[in-house]
Structures are given as C-alpha cells and as structure tokens.
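K.L.:
when you get a sec, could you give me coordinates for this:
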Amino acid sequence: MAQRFDDLAAFTVVAQERSFTRAGAKLGVSASALSQTVKALESRLGIRLLDRTTRSVSPTEAGERLLKTVAPRFADIEQELAALGDMRERPSGTIRISAGEHPVRSVLQPGLSRLLPDYPDIRVEVIVDYGLIDIVADGFDAGVRLGEQVAKDMIALRIGPDVRMAVVASPAYFERHAAPTTPQDLTEHNCINMRLPTHGSLFPWEFEKDGRELRVRVEGQLTFNTIRPRLESACRGLGLAYMPEDIVASQIASGELVRALEDWCPPFPGYHLYYPSRRHPSPAFALVVEALRYRDGG
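P.N.:
Here you go, the predicted model:
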C-alpha cells in the first residue's frame, strides 16, 4: 500500500509538471527513475496514464481522470501535515486539571497567568474538587494534590512551596475568649468548620509538635465548604478558623486577625501536579507543566 501511494504521488507530480525532468528535480530523483516508477504503476493498473514524446509528457484520458481524483487528496494530506506542524510551533488544545480551592488560588492562577497570554490557543479548565479522584477515569489530564497524597503510579511534579496552616481569630473574639494554648483547648471554642464537598465530612484540624501528631474534630456555629466565607467570618469575630497561612498572612500582618497555636503548625510538603506515567504529553500540556514547575525561591 505504501508503494502504491509513492507511485501515485510520483505520477501526480509528473502529470502536473508535464515533464519527467522537472518532476524529478522537484522530488529529488532522476527522470529515468520517475519514468520507471510510472511505467510500473501503469503495468499494475493495466492502463496507460501518460502519453510520452521526445518533447513532452501529457496525461491520457485515464491519466487525467486519475490526476483529478488523487491530486486534491494529496493536497489535503499536505495541508493537514502542515497544520500539524503549526500545532507544534503554536501549541493548542484544552488541558483539564482537578485541584482543591487553595492550590487554585495560590499556585495555578499565578502560574497560568504568566503562560496563557503568550499562547492564546491553549485552554485550561480547572475543576475544584477536594476528593482524591481517579483523574484518568474522570477525564482529567492532571490533578493537583499535596505531595504526600499523590498515587505512586503517577508522575508527580512539585509546583509550590511547603504549606503551613494557621489558627486565627479576630482581636474582638480573643477579648471574649482566652486564646488556646494546646489543640485540646479548641473543644472549648467556637470554631468555624469546613465540610469537604466530596466526602461530606467535616475537615479535622491537624497539628504536630515534637513528633506528636493530633487530629482535632472541632465544633462551632458555622460550617462552610469554601475558603472565603471562613476567612470573612473569622474577621467578623464569629470564631476561630483553621486556614492556609498564605491566605491569612495580610490579615495577620495588619492586626485584623491574631494567630494562635503557631508552635503546633509546622510546614508540610506542598502541592504537586500529577499525571499518568504512560501519558505522552502534548506540546500544550508540556508548556503548562513547565509554567507550573516550582523553583526554589519563586
């Protein structure tokens, strides 16, 4: 089949150029070799395709019919191959990523804002999901999770610094309640809970100090499933909140929020982008990966 395509392509150029010499120069082969190729094609088809004289070459009626049939198809193939080349030079396509709300705000949005303006044909769809989903089964190209949560059969790329949590409340709240000194003290406080949308359970507050780990299930009047309402409620003096440190850094610096239990909140491995090890990355996906790659210090 491949030989037939080669012979048809050779015939098409000869018929269009009306010359074995010019066609040979265009294809980078000798005129005599082209002549033998066309003769072999005519022999297989059992019909003459070209009229040959010492001065010219012209298609027969059968040759003209074949030329009109195959020439546009070869042109279409060349255009498609050229389009594929353009895709290599101008990466395009949609990349779907599953991630939690915090990495979307702290890592994905900053990284993608640096990449996307230069590549208008790349589209990124980010779905906020707190569950450890199967990204392959759910049709995602990649997921973002904390390093310790990435499956072993995935390629994992660090995309953010270590993460640290902070227990915070407003000065007004601490005027009414003594600040906790141990995680166990939280049972006496009005805590703003977070319910994980995927699992339906309340998110436990995790602490560690001197090798001792604690998971405290707190109680309070308010429960949300996103970051912003918890932050605003803490600022309004409605209770203690357990938040990523970078989310509340400006409020702590301004005095709008006060931190507690800081010595019980050490840093832990940050976010990683993960994707199947068998995946052959597209140019667009490779660019997204490189844009999100974490570099120490920035």
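
K.L.:
C-alpha only now, for contacts and for neighbours.
P.N.:
Will do.

K.L.:
and whichever strand or helix holds Gln36, which residues are buried?
P.N.:
If you go by DSSP states H and E, Gln36 is part of helix 31-45. Across helix 31-45, burial judged by 16 or more other CA atoms under 10 Å covers Ala31, Leu34, Ser35, Thr37, Val38, Lys39, Leu41, Glu42.

K.L.:
same check on stretch 214-231?
P.N.:
Val216, Val218, Glu219, Thr223, Phe224, Asn225, Ile227, Arg230, Leu231.

K.L.:
now do stretch 257-273
P.N.:
Going by neighbour count (16+ other CA under 10 Å), the buried part of stretch 257-273 is Leu257, Val258, Arg259, Ala260, Trp264, Cys265, Gly270, Tyr271, His272, Leu273.

K.L.:
can you give me the end-to-end distance of that stretch?
P.N.:
Its start and end residues considered, stretch 257-273 measures 31 Å (CA to CA, to the nearest Å).

K.L.:
ok, and what's touching stretch 88-100?
P.N.:
The contact list for stretch 88-100, computed with CA atoms under 8 Å, 6 or more residues apart in numbering, reads 119-130, 135, 139-145, 283-285.

K.L.:
one more, so I can put them side by side:
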Amino acid sequence: MARAAFLAVARERSFTRAAAQLGVSQSALSHTVRALEERLGLRLLTRTTRSVAPTEAGERLLRNVGPRFDEIDAELSALTELRETPAGTVRITAGEHAAQTILWPALAKLLPHYPDIKVELVVDYGLTDIVTERYDAGVRLGEQVAKDMIAVRIGPEMRMAVVGAPAYFAARGKPKQPQDLTGHNCINLRLPTYGGIYAWEFEKRSRAMKVRVDGQLVFNTGLLRMNAVLAGLGLAYIPEDVVKREIVDGRLIRVLADWCAPFAGYHLYYPSRRQPTPAFAVLVEALRYRK
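P.N.:
Sure thing, here's the model as predicted:
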C-alpha cells in the first residue's frame, strides 16, 4: 500500500488527484507516504504549497519500481478476468433419467457457446455425498435433497406411468387398481437410492400406497427395463415422459393413470457454503427450470 501510494502521488504530482485515484483521503495518503519515507530514511517527495515533485531518490524509485508494479497490476487484472470468465471443469452426479432428459439437452445447447467449460457427468443412482466425493453438484428429486443444501429446480413436476405391451394385456388382462399388480408379471428396478427393489408408489384422492410387485426381471438401468416392456415381458413403472411416444403410437398401453399423481421434479443441489465459479453459475442458469 505504501509503495502504491508513493507511485500514485509521484505520477500525478498531486496528493488530491492521487487520493481520488486510490479512493482514500488526502490526509491518509500523506501519512502513508511519510511513513514510507521514515522507514527508508530518505525524502521521496518535495512538497510545496502548490506542487509535489519526486526527489532524486523518488525519481529513481519511480523509474525502477513503477514498471514492476504496472506488470503486477496487469497480471492481477488478467487473473481477475480469468476468474470472471466461465472456464474450468464442473462435476455433477445424477440419475440416468435426469441425465438423459434434463442435463443432456441443456448441455448440448450450452457448451458450444462456452468452449472453456468442461462438464464431468457421472450417472449414479445412489445418494452420493457430493462433498466427500468432490462433486460440484448433484441432481435428485426434490424430496431427496437434504435440507442443508441449496436446491435449484431444473425440471417440471413428474408423473410415473404403468405400461405394458398390447400382447401382454391380451394374454393377462389389465389391472383395475394397484393391488391387482400382485397378480401380474412386473419388471422391477433395483436402486441403491432406495436400498433395494423400488416399490411402486400410487396416490388417489389423498390415499397413498406402495405396492411391492414381483416378476421375472430385475434391472438397475432404465434402458433394459424399456426393452423388456416393449418385448411384452411384463408391466413397467416408468416416468411418463419416457414412454409418451410409445403410448401415442400404440406400442405401449397405459393403465392405472388415475393412481399416478404428480410429484416434485428434479433439483440441482450443492452446499450452501460453496462459492460458485463463473462456469458453475452459467451452468446453473442454463439448467434452471422456467415454466
């Protein structure tokens, strides 16, 4: 600070202009420069009532030290610009469905505009500790996000759908209510998020229930589950948006639709104490859900 104060006064030839440049009072600036002179045991500035000029020692200091400080200032400015420019790697963990339907479409649009941003997306069904595993953020359903995390909604409400192939229903009939599923061949999903095989959840007129179904197939990936239901090997409980096209074109038939209520969709979450980088901030805004 003392050397910066001297350089400003020596260059401006004025305490008034130097003080305005540095954003300090004239008295504080004068005190700082005088303290530097006392520490060096040399007078650096000649002061009169009308002007300020460097002494011989002051000229030498200005000539030798000034350019070095200019270089330092330039480097600091470059570092500040780097900090403010969206760049670097952002690590995110998310489930398969969120990665395919929310993250990937957003990333495909965003990344071409920000070539210095890199994204590492890890598909994981477990409730990963993002702090321990050093992720910048995670993506989970709203109800699964811990209360001490900042949560940003990135998707609409979700609904599940119970679907089956026409050939399956022709052979086995259609369930009329959730309890009927116990008599059907159901395709299960085993997720570490839920500590085992996922129970199918239903709600109608504030009446909620979970049904544990059985069948010949258990998967830990949505892709194989989709292949199996299209092949007529059983009923599947799948996010509505995933099977919408197949329902429209008749390859799948939906049942128990009135029992599948909407619920909170996906949220991006991260620690409240985290200081977002420009790259992370850009990504959050790109993912933020807007109706």
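
K.L.:
TM between them?
P.N.:
Here the superposed chains carry a TM-score of 0.80, computed using TM-score structural alignment, normalised by the length of structure 2; 280 aligned residues with a CA RMSD of 3.5 Å.

K.L.:
what's the helix or strand for the spatially most central residue of structure 1?
P.N.:
Centroid check for structure 1 by CA atoms, centre = their mean gives Ile95 as the closest residue, at 4.3 Å. Element membership for Ile95 of structure 1 (DSSP H and E) is strand 93-99.

K.L.:
so that strand matches what in structure 2?
P.N.:
On structure 2, the counterpart of strand 93-99 of structure 1 by TM-score structural alignment is residues 88-94.

K.L.:
average distance between that stretch and structure 1?
P.N.:
Mean deviation of stretch 88-94 of structure 2 from its aligned counterpart in structure 1 after superposition (mean CA distance after the TM-score superposition for structure 1): 2.0 Å.

K.L.:
how many neighbours does Ala82 of structure 1 have?
P.N.:
When neighbours are counted by other CA atoms under 10 Å, Ala82 of structure 1 registers 12.

K.L.:
typo on my end, it should be Ala286 of structure 2
P.N.:
Using other CA under 10 Å, Ala286 of structure 2 has 15 neighbouring residues.

K.L.:
let me see the contact set for the equivalent of it over in structure 1.
P.N.:
Matched to structure 1 by TM-score structural alignment, Ala286 of structure 2 sits across from Ala291. Ala291 of structure 1 is in contact with Gly111, Leu112, Arg114, Leu115, counting by CA under 8 Å, 6+ apart.

K.L.:
now with 6 Å, please.
P.N.:
Residues counted as contacts of Ala291 of structure 1 (CA atoms under 6 Å, 6 or more residues apart in numbering) are Gly111.

K.L.:
angle of the host helix or strand of it against strand 93-99?
P.N.:
Element membership of Ala291 of structure 1 [criterion: DSSP H and E] is helix 283-292. Between helix 283-292 of structure 1 and strand 93-99, the angle comes out at 40 degrees (axes from the mean of the first three to the mean of the last three CA atoms, to 10 degrees).

K.L.:
give me the buried positions along helix 283-292 of structure 1.
P.N.:
In helix 283-292 of structure 1, counting by 16+ other CA under 10 Å, buried: Pro283, Ala284, Phe285, Leu287, Val288, Val289, Ala291, Leu292.

K.L.:
what is the distance between the match of strand 93-99 of structure 1 and the centre of its chain?
P.N.:
7 Å (CA atoms, centre = their mean, to the nearest Å).

K.L.:
what's the counterpart of Ala208 of structure 2 in structure 1?
P.N.:
Checking TM-score structural alignment: Ala208 of structure 2 goes with Glu213.

K.L.:
helix or strand for the residue lying closest to Val282 of structure 2 once chain neighbours are set aside, just tell me which one.
P.N.:
Using CA to CA, 6 or more residues apart in numbering and skipping residues adjacent in sequence, the residue nearest Val282 of structure 2 is Pro86, 7.1 Å away. Counting by DSSP H and E, no helix or strand carries Pro86 of structure 2.

K.L.:
could you point out the helix or strand that follows the helix holding Gln36 of structure 1?
P.N.:
Remark: after helix 31-45 of structure 1, the chain's next helix or strand is strand 50-52, criterion DSSP H and E.

K.L.:
mind giving me the packing neighbours of that following strand?
P.N.:
Contacts defined by 3 or more CA pairs under 6 Å, 6 or more residues apart in numbering; DSSP states H and E place strand 50-52 of structure 1 against strand 57-59.

K.L.:
the strand it packs on packs against which elements?
P.N.:
strand 50-52.

K.L.:
give me the buried positions along the strand it packs on.
P.N.:
Buried, per 16+ other CA under 10 Å, within strand 50-52 of structure 1: Leu50.

K.L.:
could you do stretch 137-152 of structure 2 as well?
P.N.:
Those would be Ala137, Gly138, Val139, Arg140, Leu141, Gly142, Val145, Ile150, Ala151, Val152, for stretch 137-152 of structure 2 by 16+ other CA under 10 Å.

K.L.:
counterpart of the fourth one in structure 1?
P.N.:
Meaning Arg140 of structure 2. Per TM-score structural alignment, the equivalent position to Arg140 of structure 2 in structure 1 is Arg145.

K.L.:
would you agree that match is in contact with Tyr271?
P.N.:
Yes - the criterion here is CA atoms under 6 Å, and Arg145 of structure 1 meets it with Tyr271 at 5.4 Å.

K.L.:
where do the strands sit along the stretch 51-200 of structure 1?
P.N.:
Under the criterion DSSP state E, counting those that start in this stretch, strands of the stretch 51-200 of structure 1 are mapped to 57-59, 93-99, 122-128, 142-146, 154-158, 165-169, 193-194.

K.L.:
adding distance to Thr181 of structure 1, write these out as JSON lines.
P.N.:
Below are the strands of the stretch 51-200 of structure 1 laid out as JSON lines (distance: least, CA to CA, whole Å):
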{"stretch": "strand 57-59", "distance to Thr181 of structure 1": "95"}
{"stretch": "strand 93-99", "distance to Thr181 of structure 1": "33"}
{"stretch": "strand 122-128", "distance to Thr181 of structure 1": "34"}
{"stretch": "strand 142-146", "distance to Thr181 of structure 1": "28"}
{"stretch": "strand 154-158", "distance to Thr181 of structure 1": "33"}
{"stretch": "strand 165-169", "distance to Thr181 of structure 1": "11"}
{"stretch": "strand 193-194", "distance to Thr181 of structure 1": "19"}
